[in-house]
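**Student:** Have a look; sequence and predicted model below, questions after that.
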Amino acid sequence: MAVEQPKIQELTLEDVMGDRFGRYSKYIIQERALPDIRDGLKPVQRRILYAMNQDGNTYDKAFRKSAKSVGNVMGNFHPHGDSSIYEAMVRLSQDWKLREPLIEMHGNNGSMDGDPAAAMRYTEARLSKIAGEMLQDIDKKTVDMVLNFDDTEYEPTVLPARFPNLLVNGATGISAGYATEIPPHNLGEVIDAVLYLMNHPKAELADLMDFVKGPDFPTGGIIQGIDGIKKAYETGRGRIVVRSRTQIMPLKGNKSQIEISEIPYEVNKAQLVKKMDEIRIMKKIEGIAEVRDESDRKGLSIVVELKRDVNAEGILNYLFKNTDLQITYNFNMVAIYHQRPEHVGLKTIISAYLEHQRDVITRRTQFNLQKAADRQHIVQGLIKAMSILDQVIATIRGSKDKKDAKANLVAKFAFTEIQAEAIVTMQLYRLTNTDVTQLEKEAAELAQAIETYQLILAEPKELDKVLRRELKAIQKAYPSKRFTEIQSEVQELKIDTEVVVPQEDVVVMISHDGYIKRTSLRSYTASDAEDNGLKDEDFPIYLAKNNTLDHLMMFTNLGHLIYRPVYEITDAKWKDTGEHISQTIGLAADERITWVFSFKDLKATGKFLVATNDGYIKQTDFADYTPGRTYKTRASQFIKLKTDASQVVTVQYLPTVPDGTLVLVTEHGYGLRYDLSEVPTVGAKAVGVKSMDLRDDLIVRATIAGENDLLAMITQRGSFKQMKVSDVPVTSRARRGVQVLRELKSNPHRVADYVLIPAGQTGVALEVMTDRLKSHSILSDDHPVSARYSNGSFVVDTDTEGIPVTIQVHPVPLTV
């Protein structure tokens, strides 16, 4: 006997995976995650409603344990986990998720705070009254029935759905390649639109939108953006803004509070309250005193109590923008239409519903007609039997048994088999005169009913009359006013900085090593000015009184610009070190913040003068340096440096065109002066133009100077010299310039730094800083104004104090 060889197919993994995933996708699209366009239900929801109805668990009977219903659904129709069935059941009972809940539940069925429902063994459920409308006439063969998963029972492929559930209760779901997000709508409005489309089959979307204004969320709220609604109703996709219903209520003592009575659909209330309270705790916005959730069984209520004299509207706008107090709702109206998932618009949904209802009424009428015809046939037989009653009785008495009696009746009096069965099973009390009258009355009623049914089936207009009457009855039985207000335009949320930041004068300090902080005037005045929290070798490069609404621009020696609004700088006590700039923005190891400018707003119209040590210079408009959206984590580039050794030596803000000329001095003691108009205005990342003919030299600094100003220089050998700016002749850009120091053959002087002393200013105190971080003070009046070829006089002992690095006008103590 030959051994049967195993049937092995050789298939590629791609084909197998593609085939299996294709089948799985088809299943979860059609049989799990997407609603049917006709009844608006997913299979699990349909099975829950059908099983509960079959079990008699309806609105007019007592509640039953949810676990019993879940067990019935799982055992008979839905072979999946009990938790998924129970979760679907719970959602059908939540009046903040569904506009018209289909299940009533006793016990904890969850909350708007995201709390889970109690276990199914604790809760009780039954169908709601309106769910009965979804199942009405299901026993009259109104919908197709199919065998369940184990072929032991039949289940419906769709429910009769006597109201447009897909629009009324909406749907949400995710499947393979498809997702759906259909919002809830108002029952009365949707039925009005259905009735209008029945009367006007060629109605446009605009006509239907006269009735269905937009979604009607069970949580209320305010919808903004009628264009988004139109687009969604046309294409199935659209976007609207949903915001909470709020009002600002005044309190005693110039205080106020924001009262929130409705929040957007599917927003978690507890998380919303937590987020608003975090804003208060983190001080992202000033002016919120307390956030309270005062919701109770009477309704939702969230209170945001504000401090004295704050801009309540501004704070509300901030909360709209930064919390789920306002959300963007995206329509994605996908439903199973003719066995396929499709994006559907408003008219398509209503048309599909109308088609389904006409089919349901047709099937119901055919069922009723058949039932009436069958009954009419029996009644006619009974009336005929009554008219020859004595003969019928004699025939029955003369028969052997029931079967023989039926056969004799058929043979002698031409009764049908069905009529004969009815006669022989008739009870004796029905042989009274009264019953004859009732039978004749019933015959007349049946004849009338059959005529009506036949008319409905023959005339579409008559069928529509029935449908119209039934829809109006539902509309009347379940009246519901609109919860959600619709506004045509989306309100733009503009948040003034003044709203989120209290105006306050503070002391801002930025140190040489990159520490930055702001301190309240109270903390500053209560402390010793020298006790600034910096390390011994560190010192402030910027110390000023600013307002929290001011804007700081910090320029580094390697061409990077760091922007910070003052209110975003870390608030610290004067004795604290503050935050290092590297905590938010990475700088190179040898990079230092060197120039800091403060502005009241970002609308300044001036220019920045920027010069590098390798001989490039430019002007750039203020507007080119305004911050981008990544300013918190990235420094922007304010000049492109030519080489790795290049450094910026000058950044000067010029609010207007200055009177003086541009002066540049090099390390080797050359000075050049020319008009600022020779320096072009270029973009932020440009290199600029050649400022000076350097050869092997480097520029120390560039500055705008008046004709009678003085240049005060310090050399690397510790020599100090003052000379007139006018000693450097005005020529043109990119020249070598003239010597401002006498060149020595051995150990020549090199300019370490210089400052400008304005004309006529006397008694100027200067401070020289050495490479050993030692400070040396100089009084300008103690030194004469020297000639161009002089090397000045020695003031710093380089052996003991170190080599001079910078010179500056002695900082005046900050007074607040």
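**Tutor:** Looks like it came in fine.
**Student:** Please make it C-alpha for all contacts and neighbour counts, starting now.
**Tutor:** Noted.
**Student:** mind listing what residue 508 touches?
**Tutor:** Going by CA atoms under 8 Å, 6 or more residues apart in numbering, residue 508 touches 516, 517, 518, 519, 542, 543, 544, 545, 546, 566.
**Student:** do you know how far the residue of the chain most remote from its centre is from residue 229?
**Tutor:** Farthest-out residue of the chain from its mean C-alpha position, per CA atoms, centre = their mean: residue 398, at 87.2 Å. As judged by CA to CA, to the nearest Å, residue 398 and residue 229 stand 79 Å apart.
**Student:** which residue packs closest to the residue farthest from the centre of the chain, ignoring adjacent ones?
**Tutor:** residue 405 (8.0 Å; CA to CA, 6 or more residues apart in numbering).
**Student:** Give the other helices and strands that the helix or strand harbouring that neighbour contacts.
**Tutor:** Residue 405 is part of helix 402-413 when elements are defined by DSSP states H and E. Using 3 or more CA pairs under 8 Å, 6 or more residues apart in numbering; DSSP states H and E, the elements in contact with helix 402-413 are helix 389-397, helix 417-424.
**Student:** try 10 Å
**Tutor:** The criterion is 3 or more CA pairs under 10 Å, 6 or more residues apart in numbering; DSSP states H and E, and the helices and strands that helix 402-413 contacts are helix 346-387, helix 389-397, helix 417-424.
**Student:** Tell me what angle the longest one forms with helix 389-397.
**Tutor:** When you say that, I think you mean helix 346-387. When axes from the mean of the first three to the mean of the last three CA atoms, to 10 degrees is applied, the directions of helix 346-387 and helix 389-397 differ by 90 degrees.
**Student:** what's the angle between helix 346-387 and helix 417-424?
**Tutor:** Computed by the same axes, to 10 degrees, the angle separating helix 346-387 from helix 417-424 equals 60 degrees.
**Student:** before we move on, the earlier item: residues near the residue nearest to residue 398, how many?
**Tutor:** Neighbour count for residue 405, taken as other CA atoms under 10 Å: 22.
**Student:** got a list of what it touches?
**Tutor:** By CA atoms under 10 Å, 6 or more residues apart in numbering, the contact list for residue 405 reads 392, 393, 395, 396, 397, 398, 399, 411, 420, 421, 423, 424.
**Student:** For these, give me a markdown table that also has distance to residue 84.
**Tutor:** Conversion of these to a markdown table gives the following (distance: CA to CA, whole Å):
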| residue | distance to residue 84 |
| --- | --- |
| 392 | 62 |
| 393 | 63 |
| 395 | 64 |
| 396 | 61 |
| 397 | 63 |
| 398 | 65 |
| 399 | 62 |
| 411 | 62 |
| 420 | 53 |
| 421 | 50 |
| 423 | 53 |
| 424 | 53 |
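**Student:** another one to put next to it:
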Amino acid sequence: MNKATQERVQVMRLEDIMGDRFGRYSKYIIQDRALPDVRDGLKPVQRRILYAMYKDGNTYEKPFRKSAKTVGNVIGNYHPHGDSSVYDAMVRLSQDWKLREPLVQMHGNNGSIDGDPAAAMRYTEARLSAISGLLLKDIDKNLVDFVPNFDDSMTEPTVLPAFFPNLLVNGATGISAGYATDIPPHNLGEIIDAVIYRMNHKQCALDDILTFVQGPDFPTGAIIQGEQEIKKAYTTGKGRIVIRSKAEIEPVRGGREQIVVTEIPYEVNKANLVKKIDDLRIDKKVEGIMEVRDETDRNGLRIVIELKKDVKSEIVLNYLFKNTDLQISYNINMVAIHNKRPVLMGLMDLIDAYIQHQKEVVTNRSNFDLKRARERQHIVEGLIKMVSVLDEVVQIIRHSKDKADAKKNLIQAFGFSERQAEAIVMLQLYRLTNTDVTALEKENEELTKTIQELTAILSSETKLLKVIQDELKQVKKQFETPRRSVIQKHIQEIKIDETDMVVKEDVMVAITKDGYVKRTSLRSYNATKSDTSTMKEGDELVAKLQLDTLQTLVMFTNRGSFIYLPVFKLPEFKWKDIGQHVSNLVTMDSEEKIIAVHAVSNFKTEEYFFFTTASGMVKKTRLSDLEVTRYNRAMVAMSVKEDDELISVIRCTFMNDVIMVTKNGYLLKFSDDEITPTGLKAMGVKGIQLGSGDQLIKVVLASVNDEILLLTQRGNIKKLKVKDIALSTRNKKGCLGIKTIKSNPHQFVDCIKVLPKQEVSILTIDGITKLNTILKPVDLNSVGTNMVDAEVFKFVVEDIE
């Protein structure tokens, strides 16, 4: 490294370099990029676009010009950045769904509310809108400060005169380093009335201003809810309002209805909104929508949501308000550059800053006009004086050597000033033919009057404010439009009972032990040749039920959990499909198995669930305890020890005897009065004492006149009357219910309560054997009747007719 280079090297800490550079960058994007100026409501790129169009004569009373020419002028003279960023900013200034009063008029495709991009700048044409003329009016009269542009070849304004309060009328949105702004658009007439009132009542309160300004007025209309939030935002600069689409419910043929949306919230993409509503229909997140159509045309926005017959339209509409952008929250955050600093400002602060700007602008204009008037009056006085000595003046000019000599001679002869002499010698000869002293004297009088008026304005703040108010009134008269957004006092809370949106329909439901669930329409089920549900190898069916979509499934697992799942939430499949695992619908342990399923229509009944574990623990819990509002995960139905598991869940409505059956042939009967109803997380109480090597195989709830069937592994079946089993108390071993045999003893594998007209079969290793014989009750010591010569697993019970 040579010495010269070495002298230029600076040794600095990386943290210092990063902090310094990012600090400079942050200052730049805060002050000169992303945030609007409180005085004219424009960001630098917007201001440069408007000023470039003004300087190029591309104003509203002249023909349109290619947008590419304006973009080129902006980049070449004022804004050395990408052409796309300049063109995008220019397009936004022309979009009447983004700006309450568009500042640019554009011919051609300038985008759409569907988010479509504008045509390329070589195709579109643009010019300033009429109201933009007010932002730039009289800017050549030194009303605002000018600074050199990026290459010092010309100057540009630091702010525009802005003869209407553009920041509040058109709003602003932007994000910079550490700051963001979201200022909503307002109605021009309301804001001007508020500004004028504030000028006349300097001590007024915000409530006085709010008699003029109802709230934001979005170009897309819609309904704004939350008067208190609007007031809070106008007080502090921050607040959250709700914007709701304007929708009506219309009747259509066939006794059906449709929802018609004519206005949507500000800055919502209509195409995405329509797609979202249609996705809800396709995914069946909301029942009852038949079709969604976008019927928007040149007459205005129109989204039609056609509903099925007998669907509650208000409930569907509320669901769409809650789950789509038909209703949004808009966070007001009124940050603007004030005195070169980003400031969070309330409505009064914004109005005061605009009034101060207008006072400075009108003062500068008055000074400029006053100077011009005095200069012109001085010239006119010289011309009047010249008329009285016109022949002598002509004679002196004719005998002068040149222009400078003529001026010198006139000054010496008649006492003209330098400027008066310059004006006289510059007069064209034809002007001498009709130089009328009366016209000059009249002009002199008008100039004197103008000077007096301007002097009065500059010397009196009252007259200065009167000028500003008169001009604002003219703006209001010319450009005021009716309010588009409707203000509603309160934010309406949307409460939706999903069942209200469900169309009642009979369906077939299947649930397997491994947790696969499916819902099938009866039409699909009846069209299937086999009524056997398709399952994975090794899985088994826990429940096959015909239900309606308004019922609720309560599924219990071997770990004591329960899953609450409305039928309409079940995924719809063909009957021959396996279905979907329940873990896709609710969060649960992958190792858990479904052991019992119950369908509930009403949880407010005097019913109970009777729980039994493999170790003989029992518990009774009210059905109403299992009703929940949030069901995104499996919940505890009974606390079960690690080495235990839930094996039985029985639904009961009245007092019964509890009969517990063990593998080694023991029967224990006790009254369920001994078991007090407990909550979900309770562990329960001991029901039966199990001997060594014994295990509980079944629990039956039966009345004194009922009969039960007992099945052994050797294929024997015996029928017992419940009254023949001795009544005991819980936590006992019970009595032996089968004759003891030393060689190959009988062991119970299943037990059921016999119901009238109930068809019973036996599941064996060879398949299912139907039980045709009507058995007679026997005593406890009997081994029953042998029905099959095969290994036996359990009873198979058909549905009761």
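**Tutor:** Looks like it arrived, so ask away. The model shown is predicted, which means the values in this text are computed figures rather than measured ones.
**Student:** What value does the TM-score take for this pair?
**Tutor:** Remark: TM-score between the superposed chains equals 0.92 [TM-score structural alignment, normalised by the length of the second structure]; 798 aligned residues with a CA RMSD of 2.9 Å.
**Student:** quick revisit: what is the most widely separated pair among the contacts of residue 405 of the first structure?
**Tutor:** Distances among those were taken as CA to CA; the most separated pair is 398 and 421, at 16.6 Å.
**Student:** hmm, back to that, can you tell me which of the contacts of residue 405 of the first structure is closest to residue 4 of the first structure?
**Tutor:** The shortest approach to residue 4 of the first structure among those belongs to residue 421, at 58.8 Å (CA to CA).
**Student:** how many neighbours does the closest residue to the closest one other than its chain neighbours have?
**Tutor:** Of all residues beyond its chain neighbours, the one nearest residue 421 of the first structure is residue 406 (6.5 Å), with distances taken as CA to CA, 6+ apart. A total of 23 residues lie near residue 406 of the first structure under the criterion other CA under 10 Å.
**Student:** what sits against residue 406 of the first structure?
**Tutor:** Residue 406 of the first structure sits next to 395-396, 399, 415-424 when contact means CA under 10 Å, 6+ apart.
**Student:** Likewise for residue 643 of the first structure?
**Tutor:** Contacts of residue 643 of the first structure by CA under 10 Å, 6+ apart are residue 614.
**Student:** quick one, what contacts the nearest residue to residue 124 of the second structure once chain neighbours are set aside?
**Tutor:** By the measure of CA to CA, 6+ apart, the closest residue to residue 124 of the second structure outside its immediate chain neighbours is residue 108, 5.0 Å from it. Each residue near residue 108 of the second structure by CA under 10 Å, 6+ apart is listed here: 118, 119, 120, 121, 123, 124, 125, 126.
**Student:** go on, residue 759 of the second structure?
**Tutor:** Taking CA under 10 Å, 6+ apart as the contact definition, residue 759 of the second structure lies against 770, 771, 772, 796, 797, 798, 799, 800, 801.
**Student:** Equivalent analysis for residue 610 of the first structure, please.
**Tutor:** By CA under 10 Å, 6+ apart, the neighbours of residue 610 of the first structure are 559, 616-620, 638-639, 648-653, 687-688, 702-703.
**Student:** and it, that one's in a helix?
**Tutor:** No - remark: residue 610 of the first structure does not belong to a helix; assigned using DSSP: H, G, I helix; E, B strand; the rest coil, it is strand.
**Student:** quick one: it from residue 652 of the first structure, how far?
**Tutor:** Between residue 610 of the first structure and residue 652 of the first structure the computed distance is 7 Å (CA to CA).
**Student:** Name the residues contacting each of the two.
**Tutor:** 619, 702, 703.
**Student:** Just among the contacts of residue 108 of the second structure, which is most surrounded?
**Tutor:** Across the contacts of residue 108 of the second structure, the neighbour count under other CA under 10 Å reaches its highest value at residue 126, namely 27 neighbours.
**Student:** didn't that residue look like it was pressed against residue 90?
**Tutor:** Yes - using CA atoms under 10 Å, residue 126 of the second structure makes contact with residue 90 at a distance of 9.1 Å.
**Student:** and for those two, which residues touch both?
**Tutor:** Common neighbours of residue 126 of the second structure and residue 90, using CA under 10 Å, 6+ apart, are 67, 70, 104, 105, 106, 110.
**Student:** Quick check: the farthest pair among those residues?
**Tutor:** Within these, 70 and 110 form the most distant pair, 15.1 Å apart (CA to CA).
**Student:** follow-up on the earlier one: which of the contacts of residue 610 of the first structure are buried?
**Tutor:** 559, 616-620, 638-639, 648-653, 687-688, 702-703 (16 or more other CA atoms under 10 Å).
**Student:** In strands only, show me those.
**Tutor:** Judged by DSSP state E, the subset of these located in strands is 616-620, 648-653, 702-703.
**Student:** right, and out of those, which lies closest to residue 665 of the first structure?
**Tutor:** Out of those, the one with the shortest distance to residue 665 of the first structure is residue 702. That distance is 6.8 Å, counting by CA to CA.
**Student:** Residue 711 is in contact with the closest one, correct?
**Tutor:** No - under the criterion of CA under 10 Å, residue 702 of the first structure is not in contact with residue 711, lying 11.4 Å apart.
**Student:** Need the residues touching each of those two.
**Tutor:** Looking at what touches both residue 702 of the first structure and residue 711 (by CA under 10 Å, 6+ apart), the common residues are 663, 665, 754, 755.
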